[in-house]
Structure formats: structure tokens, C-alpha cells
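Colleague: Could you look at this predicted model? Sequence included:
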Amino acid sequence: MGLFNKMFGEKEVKSSTTGGNSFLNWIPLTSLEQLEEIKNQSKTEPVFIFKHSTRCGISNMVIKQFEKLFTEDHQKLKVYYLDLLNYRDISTEIGAVFQVMHQSPQLLVIKNEVSVYNASHQDIVETDLSRFI
């Protein structure tokens, strides 16, 4: 829980792995009600969901590499962070709502209320973020 508290002491937080100098601002995904918010936001802009296991070495490596993908051009992208260990019920609902099989780590891109892209493990860092701007 320590990493989660460090990362999410406020509503939108700076990256913890780059000392706050990242262009990525995580939005904590901590309630099922936020899935409706995500669906509504996705009607006008792409919304990202990053599912992360804080106890997994691969997930920790991928999240650090993912944060490095963000440049100034990407700073307005909405990126939700889901701590799988604390919010497994939300992960399960994401799978049902967006019809994706659970993976960890996993990145989903939601547009017009559906998942238009998902990647897991090392494939996450191969994602071309600019195609979603």
C-alpha cells in the first residue's frame, strides 16, 4: 500500500518513477462508478486504463518504461491507473464492460465506450501514443 499512497496522495498525481518530471498525470481508478465516467469521456477523447500489479516485477518494469513514452504532445491524454491488488473487483468489471481478457500489466484504450486497443506486458511499451491524439 506504500507505493499506492505515494503515487495517489492527490486526485491527479505526477509520475513516481521519474521524480514528477513526466508528462503523464495518472488518474487513480478506485471506484466502479468511474467506469461510467470513463465511458462518457471516451465519447470525446481516448481514455487509457493501465492495470498494474504492484507486486509483479514485470509490471513494475513496464510501468516505468510506459511513463517514459509520454512527451509534451501526450500530456493531455487521460490515463487511469488501476492497482490490481487493491481493486480486483474493478478489474473484473473492466473485463466485462469492455470485453477484454484480464492481463497484468495491461493497457486499454477506450473510445466511444469500447476498447479499441489493448496490450499487455512488453507490448505496452511498443504502443504508439500519438495515434490516439
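Modeller: Sure thing, it's come through.

Colleague: Only C-alpha atoms from now on, for both contacts and neighbour counts.
Modeller: Noted.

Colleague: Flag every buried residue along whichever strand or helix holds residue 64.
Modeller: Using DSSP states H and E, the element containing residue 64 is helix 57-68. Neighbour counts over helix 57-68 (16 or more other CA atoms under 10 Å) mark 59-60, 62-63, 65-68 as buried.

Colleague: one more structure, for comparison:
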Amino acid sequence: MSLFKNIFKSTSDEDKKEQSNVNWIPLTSLDQLAEIKNQSKTETVLIFKHSTRCGISRMVIKQFEKKFATSGKKMPLYYLDLLNYRALSDEVGYAFQVLHQSPQMLVIKDGVLVGHASHYDILELDY
């Protein structure tokens, strides 16, 4: 039985975070949106909206992590799990006036959205 468990086991979010070279901040509450807007007045903030069931989303987040880790840039990176926080994802869209896509990266400066991209275009986004 453990053989099948090892072959078919799913990776938990905690395991994914341990494997990452990026210091993701989980976005899990509406209160954090106000914090993000405030924080973005002194530094650029990124929000990555990720679907844990989407193959494209998994590929993009891995490639983004590699690119970001080698870029030398330091900024807050928020991670929004769309499957567990769909209502929060909707609020992010309303707050920053952007249509939902997955995966999606939002760039926040001075409390407003200054850039966004979805799918593989995330890897070309200037932040």
C-alpha cells in the first residue's frame, strides 16, 4: 500500500513552500488587501494567483520562481491559492480592477495595479 501512496501522493502546500527558493506570503484573508495596498506605498508588491490543479499554473510558478530567485530582486510576493480562496480571489479582482485569470500575476505600487499578466506572459512581466 505504501508503494501506491508514494506514487500517487499529492504534495501539500507546505511541501511546495519548502521546495521553493522564493519566500511566498500566503494571501488568505481580506484584511491582507489593505495591508498590501499600504505596503505598496513603499515597495512594489506582487500577487501570484495560482490554481493548484492546473498544469500551466504549476509550470509557470516553477519557472517564475527560478527567474525570481536569480534576479536578485527583493519584494513581497503574495501567493493566492485559487481553489481554497476563490472568494478572496474575486475580491482581489474588484480591489485592483482586473479580470480573473489563472495563473495571474498582479504588480501593485502606490496602492494601485500598475501591471498584470496571465499564463506564460507572467514570465515576461516587468516588476
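Modeller: Yep, that arrived. Owing to the predicted nature of the structure, the values given are computational and were not obtained by experimental measurement.

Colleague: picking that back up, taking the buried residues of helix 57-68 of the first structure together, which two end up most distant?
Modeller: 59 and 68 (14.4 Å; CA to CA).

Colleague: Tell me which residue of the first structure lines up with residue 78 of the second structure.
Modeller: Aligning on TM-score structural alignment places residue 78 of the second structure opposite residue 80 in the first structure.

Colleague: For residue 111 of the second structure, which non-adjacent residue is spatially closest?
Modeller: Nearest non-adjacent residue to residue 111 of the second structure, counting by CA to CA, 6 or more residues apart in numbering: residue 37, 4.1 Å away.

Colleague: count of residues packed around the one you found?
Modeller: 20 (other CA atoms under 10 Å).

Colleague: Trace it over to the first structure, please.
Modeller: So residue 37 of the second structure corresponds to residue 39, using TM-score structural alignment.

Colleague: Which helix or strand contains that match?
Modeller: helix 33-41.

Colleague: what stretch of the second structure lies opposite the helix holding residue 64 of the first structure in the alignment?
Modeller: Residue span in the second structure matched to helix 57-68 of the first structure, by TM-score structural alignment: 55-66.

Colleague: on that earlier part again, need the contact list for the match of residue 37 of the second structure.
Modeller: When contacts are counted by CA atoms under 8 Å, 6 or more residues apart in numbering, residue 39 of the first structure touches 110-114.

Colleague: now swap in residue 85 of the second structure and tell me
Modeller: residue 28.

Colleague: Repeat that for residue 20 of the first structure.
Modeller: Per CA under 8 Å, 6+ apart, neighbours of residue 20 of the first structure: residue 14.

Colleague: Name the SS class of it, please.
Modeller: Three-state secondary structure (criterion: DSSP: H, G, I helix; E, B strand; the rest coil) places residue 20 of the first structure in coil.

Colleague: mind checking how far it is from residue 40 of the first structure?
Modeller: As judged by CA to CA, to the nearest Å, residue 20 of the first structure and residue 40 of the first structure stand 28 Å apart.
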